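Chemist: sequence? don't have it. structure:
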């Protein structure tokens, strides 16, 4: 009989404990979707046959569970020629890597410079597709080629920015001495 009363007393205790708990609204529980990894001062180098092809630097990299990355403090990418010499630079105030599309995106003050052809590009957003080795944007762009400025909306180019197609050209003009990007 004593066992039965202990059992009954324990059951009453458990029922009273559960009734004192606050119920949790499952819909209010939020899943964490922030960065799973943070790296500071990243420096990635890609080479082929001991010749540098690509150099990526960023002060901070945030990596997410889906493989996407964010470069909140900016990103700088250098593209090298076949002989290993530096050919083109790309920099942006903020950057992203979209893993599912294998696509880099630069936003803010975006600048691309082809050092060999002495030409530069300025825009607010650009995409770099490493598989296709091309850069493109549908935003307003300013291209300086030697002493001429071209303005337009939209651009497609190879990743070295040595050949490009400027869409919807708005105007062009010759630079005055001391003027330029």
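Modeler: Yep, it's here. These numbers were taken from a predicted model, which means no experiment stands behind them.

Chemist: C-alpha only now, for contacts and for neighbours.
Modeler: Will do.

Chemist: what ranges do the strands span in this structure?
Modeler: Assigned by DSSP state E, the chain shows strands spanning 37-48, 51-63, 69-71, 75-80, 86-92, 94-98, 103-114, 119-129, 134-145, 148-158, 164-166, 169-174.

Chemist: those strands: which one's closest to residue 9?
Modeler: Distance to residue 9, taken as Cα to Cα, is lowest for strand 37-48 among the strands of the chain, at 49.9 Å.

Chemist: who are the packing partners of that closest one?
Modeler: strand 51-63 (3 or more Cα pairs under 8 Å, 6 or more residues apart in numbering; DSSP states H and E).

Chemist: comparison target below:
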């Protein structure tokens, strides 16, 4: 009986599962670790059941403590009240302030609307509060009739109405210069 009890204790001790903790060094952590991360993401934005925008991103990282989302290789399609695609924006990098829902686009930023207006800059901000596109950086806006370059811009998200605050170059095109 003692022998059986001894064997039973040995079996129970040998069956104990050892918990393995992954090794994490301080060299692996450079600041906050993302709480969510995804690749080839497609995010829909809607308001009152109406599609407002679709965000495509090759790499998305959400940071809860910083309250921001970082994006790489982004494309955003904006939709009007009739849910028609009226403009799109592409950029190498982006950031979303998760508190204000403001979006920032960086590096090779190109926005274009369905009328052929093309905006190029290195940085811009889309303000969620009034749905305006703003920047204080150098911008180039080309339409079928004109080219305007300068510093600072405010525009609606469809790029139909815009103001360049400090223009440095303007040119108008005639029908034959297309």
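Modeler: Yep, that arrived. Please read these numbers as outputs of a predicted model, since none were measured by experiment.

Chemist: now distance to residue 9 of the first structure too, for the strands of the first structure, in TSV please.
Modeler: As requested, these are arranged in TSV below (distance: least, Cα to Cα, whole Å):
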stretch	distance to residue 9 of the first structure
strand 37-48	50
strand 51-63	53
strand 69-71	56
strand 75-80	66
strand 86-92	69
strand 94-98	59
strand 103-114	64
strand 119-129	69
strand 134-145	73
strand 148-158	77
strand 164-166	82
strand 169-174	85
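
Chemist: setting aside sequence neighbours, what's the nearest residue to the most centrally placed residue in the first structure?
Modeler: When the first structure is reduced to its mean C-alpha position, the closest residue under Cα atoms, centre = their mean turns out to be residue 96, at 1.2 Å. Setting aside the residues directly before and after it, residue 96 of the first structure is nearest to residue 70 in space (Cα to Cα, 6 or more residues apart in numbering), at 4.5 Å.

Chemist: so that neighbour is in contact with residue 61, correct?
Modeler: Yes - between residue 70 of the first structure and residue 61 there is a contact at 5.7 Å, judged by Cα atoms under 8 Å.

Chemist: so residue 163 of the first structure makes contact with residue 155?
Modeler: No - the pair residue 163 of the first structure and residue 155 fails to qualify as a contact (Cα under 8 Å) at a distance of 10.6 Å.

Chemist: neighbour-wise, which of those two wins?
Modeler: residue 155 (23 against 10; other Cα atoms under 10 Å).

Chemist: residue 13 of the second structure belongs to a strand?
Modeler: No - under DSSP: H, G, I helix; E, B strand; the rest coil, residue 13 of the second structure sits outside any strand and is assigned helix.

Chemist: mind checking how far it is from residue 5 of the second structure?
Modeler: When distances are taken as Cα to Cα, to the nearest Å, residue 13 of the second structure and residue 5 of the second structure turn out to be 12 Å apart.

Chemist: check residue 79 of the second structure too.
Modeler: For residue 79 of the second structure, the distance to residue 5 of the second structure under the criterion Cα to Cα works out to 74 Å.

Chemist: and the two? Which one has more around it.
Modeler: Using other Cα under 10 Å, the more surrounded residue of residue 79 of the second structure and residue 5 is residue 79, with 21 against 10.

Chemist: which residue packs closest to the more buried one, ignoring adjacent ones?
Modeler: In space, residue 79 of the second structure is closest to residue 85, 4.4 Å off (Cα to Cα, 6+ apart).

Chemist: quick one: contacts for that neighbour?
Modeler: Contacts for residue 85 of the second structure were tallied using Cα atoms under 8 Å, 6 or more residues apart in numbering; they are 77-79, 114.

Chemist: are any of those residues buried, and if so which?
Modeler: By the neighbour-count criterion of 16 or more other Cα atoms under 10 Å, the contacts of residue 85 of the second structure include these buried positions: 77-79.

Chemist: pull the number of nearby residues for the counterpart of residue 164 of the second structure in the first structure.
Modeler: The criterion is TM-score structural alignment: under it, residue 164 of the second structure has residue 166 as its aligned partner in the first structure. Neighbour count for residue 166 of the first structure, taken as other Cα under 10 Å: 20.
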